[in-house]
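A.B. asks: no letters, just coordinates:
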């Protein structure tokens, strides 16, 4: 069981919740950072992944998450994204006592739903942290949007007024990796969306900027760990 819904007050963020049936879930890289609550592990921060993360859960494990759009996480968590790359860390490692206060609020919401949802707690915490930080770096949203639309790294750098090296340094801080890696990840996400909408893989490759279908397959395998056919296969009961 998995669902997503909007996060009011945090532009571009998505709330999600799940109850695990047990086993392994393949979480694809997306350039995002997540604030997570787990019934098993408490509050965690999921950093930006370069390749698919395999999450293992027991039956009945519950998850609530706030997925922050690319470039927003550092303003919320107070650390450069590259320090969280490919990591899952307890929120307390970043916020100390403040994390304990958030934990108390989440647990109170879970115990007494009338006091507000746990997802609402995560949203309000992120919103308040963003306001205190003066908002996310606006360059992050501009870079991510241009790369998601298929712009080249060079064109993106020119549009945001940064040189190649400056863009690379800024990207490490905002996304956890350089703009070329982010572009590859966002192109894969765009291609998979087209494929899920019913486009044949050869057409998907052409529309997404891959040289051919074989190039698409290699890229997806490198980033996701499995070929597109595996990701697009219907779930079995």
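C.D. replies: On my side now, so go ahead. If you're wondering where the values come from, they're calculated on a predicted model, not measured in any experiment.
A.B. asks: from here on, just use CA atoms for contacts and neighbour counts.
C.D. replies: OK.
A.B. asks: contacting residues for the closest residue to residue 92 other than its chain neighbours?
C.D. replies: The shortest distance from residue 92 to any non-neighbouring residue, by C-alpha to C-alpha, 6 or more residues apart in numbering, is to residue 99 (5.0 Å). Residues in contact with residue 99 (C-alpha atoms under 8 Å, 6 or more residues apart in numbering) are 43, 91, 92.
A.B. asks: another one to put next to it:
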């Protein structure tokens, strides 16, 4: 059982999950990082370049999914260091900080609420937001090419790549593909036919959409649309 809601932290989502069987639905690439809680343990989910197979570990899960590019400044870890990984927060932070945050989450009415409060506190106390990262997302989300994005932001291709690695975990070309995947899924789940979805999301045609979805998720679009997140 999975449920989510918008967070009070701008652009973030708060979610809860309880695996219904030994194999849960895979988590799809979305350009985001998550702060996770699992039965009292805190973890960080790095940005995915492919579908992440959930092992169906028993017990409850909760998380805050940060808007793409915002988590590294809050958590103090470059995104590429945790790409395609789930890492114990204790491996990234000093022990006393982990104990303090764990106690804060435990004292809240529920782990999801506790994680959200922790994320809001990190945003209030941490470094300023990376506005360049937000502008990169906006440009690529609008369907601009990587070259046009670099030109529009007034940065060179190398700087754009470096900033993308730190903020998103991968280069701008991969980020553009991930964002395009999410645009396509949103359209298709809303009832838009796949051929029209491909055109609106920025694919050359439906065959291009199918190939890209398979590369990123390991599943065909119709099979993917038959499941959950």
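C.D. replies: Looks like it came in fine. Keep in mind that this is a model prediction, so the values were computed, not measured.
A.B. asks: look up how far residue 23 of the first structure lies from the residue opposite residue 213 of the second structure in the first structure once aligned.
C.D. replies: Counting by TM-score structural alignment, residue 213 of the second structure corresponds to residue 220 in the first structure. Per C-alpha to C-alpha, to the nearest Å, residue 220 of the first structure is found 22 Å from residue 23 of the first structure.
A.B. asks: what about the longest helix in the second structure?
C.D. replies: helix 172-189 (DSSP state H).
A.B. asks: and it, how far from the first structure on average?
C.D. replies: Compared with the first structure after fitting, helix 172-189 of the second structure deviates on average by 0.5 Å (mean C-alpha distance after the TM-score superposition for the first structure).
A.B. asks: where does that helix end up in the first structure?
C.D. replies: Under TM-score structural alignment, the match for helix 172-189 of the second structure is residues 179-196.
A.B. asks: can you check stretch 134-148 of the second structure too?
C.D. replies: Using TM-score structural alignment, stretch 134-148 of the second structure pairs with 141-155 in the first structure.
A.B. asks: same thing with stretch 78-92 of the second structure?
C.D. replies: Going by TM-score structural alignment, stretch 78-92 of the second structure lines up with residues 80-94 of the first structure.
A.B. asks: does residue 49 of the second structure count as helix, strand or coil?
C.D. replies: Under DSSP: H, G, I helix; E, B strand; the rest coil, residue 49 of the second structure falls in the coil class.
A.B. asks: now the strands: where do they sit in the first structure?
C.D. replies: Remark: strands assigned in the first structure by DSSP state E are 2-6, 14-19, 23-27, 33-38, 42-46, 53-57, 62-68, 88-90.
A.B. asks: want to throw these into TSV with distance to residue 197 of the first structure?
C.D. replies: Compiled in TSV, the strands of the first structure are given as follows (distance: least, C-alpha to C-alpha, whole Å):
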stretch	distance to residue 197 of the first structure
strand 2-6	18
strand 14-19	21
strand 23-27	20
strand 33-38	26
strand 42-46	28
strand 53-57	24
strand 62-68	23
strand 88-90	31
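A.B. asks: closest to residue 131 of the first structure out of those?
C.D. replies: Nearest to residue 131 of the first structure among the strands of the first structure is strand 62-68 (14.5 Å), distances taken as C-alpha to C-alpha.
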